[in-house]
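[1] Here you go, sequence then predicted model.
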Amino acid sequence: MQITVRVNGESYTRDVEPRLLLVHFLRDELGLTGTHWGCDTSNCGVCTVQVDGTPVKSCTTLAVMADGHDVTTVEGLEQGGELTPLQQGFINCHGLQCGFCTPGMLMTCSALLRDNRDPSEAEIREAISGNLCRCTGYENIVKSVRWAAEQTAEQQEVTA
């Protein structure tokens, strides 16, 4: 099947097998290896990307389902060569250790912050409940998201 997908702002047209998973399309066809591949059952969330702004597990989404849609991967988060406040928060607040879950966490949390600029700890924990981390205990991930929300609020105050 021929599909056309807009990934991180660039349009791609490819012939793919109907059974090809989106995670494999992104990694193998497009070379975007920031999207990790973990469990193949949508339990771990390391493969999370955004399709039309909604976080989805790319290990259980067929590439043909993304035909005609906008897909954002972790590579598409940076803005003009700069880290987003969320990415910087993960660095500053030690929101990652081994880094395997980080791309999926970033994609989930960036959608959360887009829709809720000041999420509570409970809202953050609920948002990331579909993303497993075996290293951090989630405490610093929550702190990273809160840090990013505070930075974004401060930036908006300065520009207002």
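    Perfect, I can see it now. Numbering: from 1, shown residues only.

[2] C-alpha only now, for contacts and for neighbours.
    Fine.

[3] What ranges does this structure have for its helices?
    22-24, 85-92, 102-115, 121-127, 139-159 (DSSP state H).

[4] Can you tell me which of the ones you listed is nearest to residue 43?
    The closest of the helices of the chain to residue 43 is helix 102-115. By CA to CA, the value is 11.7 Å.

[5] ok and that closest one relative to helix 139-159, angle-wise?
    40 degrees (axes from the mean of the first three to the mean of the last three CA atoms, to 10 degrees).

[6] Summarise which helices and strands helix 102-115 is packed against.
    strand 48-51, strand 54-57, helix 85-92, helix 121-127 (3 or more CA pairs under 8 Å, 6 or more residues apart in numbering; DSSP states H and E).

[7] want to compare, so here's the second one:
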Amino acid sequence: MDKGTSSSALPTCAISLNINGTNRMLDIHPWVTLLDLLRGPIELTGTKKGCDHGQCGACTVLIDGERVNACLKLAVSIDGAAITTIEGLGTPQDMHPMQRAFVEHDAFQCGYCTAGQICSAVGLVAEGHAHSRAEIRELMSGNLCRCGAYTNVADAIEKVLDQEGVKPLREAAE
């Protein structure tokens, strides 16, 4: 880019997103990732930038209910989508069941990966594919925790699955 050219002179795209239940009309540059949009102009900083390459899962959010690494998704590619971040799941006074289970099971240590872990876990439960602890671990393998809270994360997810009435494979087979 020429030193005399400002970024405001570069082309932008108008998009509409529903972010945590609020409709937003946005005018953004076409190369802006969903992660940078959320953390920048939207000022939702619960979603973390970890590796910025889709390898750690710290930036996991829900797009139309599906788990997605926000660092890999260009915001212009999801025009019209509904985005749920950690801020949209619950509040300290009225936590989402998964947030409450993470607290009850001490499923975090430093907390950096927690927002992505929780969003991924909410998506995992909604998908309905996890029926055993091994499946939980496999389906959560895209979310890394440097502190090693994996056992407690699986415990928290199992609790929510039990609350949702999901029967583990070992029980369903009997």
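    Nice, thanks for sending it over. Fair warning: this is a prediction, and the values are worked out from it, not measured in the lab.

[8] And the TM-score between these chains?
    Once the chains are laid over each other, their TM-score by TM-score structural alignment, normalised by the length of the first structure reads 0.89; 153 aligned residues with a CA RMSD of 1.7 Å.

[9] quick one on the thing from earlier: for the helices and strands packed on helix 102-115 of the first structure, which one sits closest to residue 39 of the first structure?
    Nearest of these (CA to CA): strand 54-57, 10.5 Å.

[10] Mind putting the helices of the first structure into JSON lines with distance to residue 55 of the first structure and mean neighbour count?
    As requested, those are exported to JSON lines (distance: least, CA to CA, whole Å; neighbours: other CA atoms under 10 Å):
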{"stretch": "helix 22-24", "distance to residue 55 of the first structure": "13", "mean neighbour count": "23"}
{"stretch": "helix 85-92", "distance to residue 55 of the first structure": "16", "mean neighbour count": "20"}
{"stretch": "helix 102-115", "distance to residue 55 of the first structure": "6", "mean neighbour count": "22"}
{"stretch": "helix 121-127", "distance to residue 55 of the first structure": "10", "mean neighbour count": "15"}
{"stretch": "helix 139-159", "distance to residue 55 of the first structure": "16", "mean neighbour count": "17"}
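
[11] I'd like to know which of those helices is closest to residue 6 of the first structure.
    That would be helix 22-24 among the helices of the first structure, by CA to CA, at 12.6 Å.

[12] which part of the second structure lines up with that closest one?
    Against the second structure, the aligned range for helix 22-24 of the first structure is residues 34-36 (TM-score structural alignment).

[13] What separation is there between the residue positioned nearest the centre of the second structure and residue 109 of the second structure?
    Centroid-nearest residue in the second structure, with CA atoms, centre = their mean: residue 61, separated by 2.4 Å. Using CA to CA, to the nearest Å, residue 61 of the second structure is found at 20 Å from residue 109 of the second structure.
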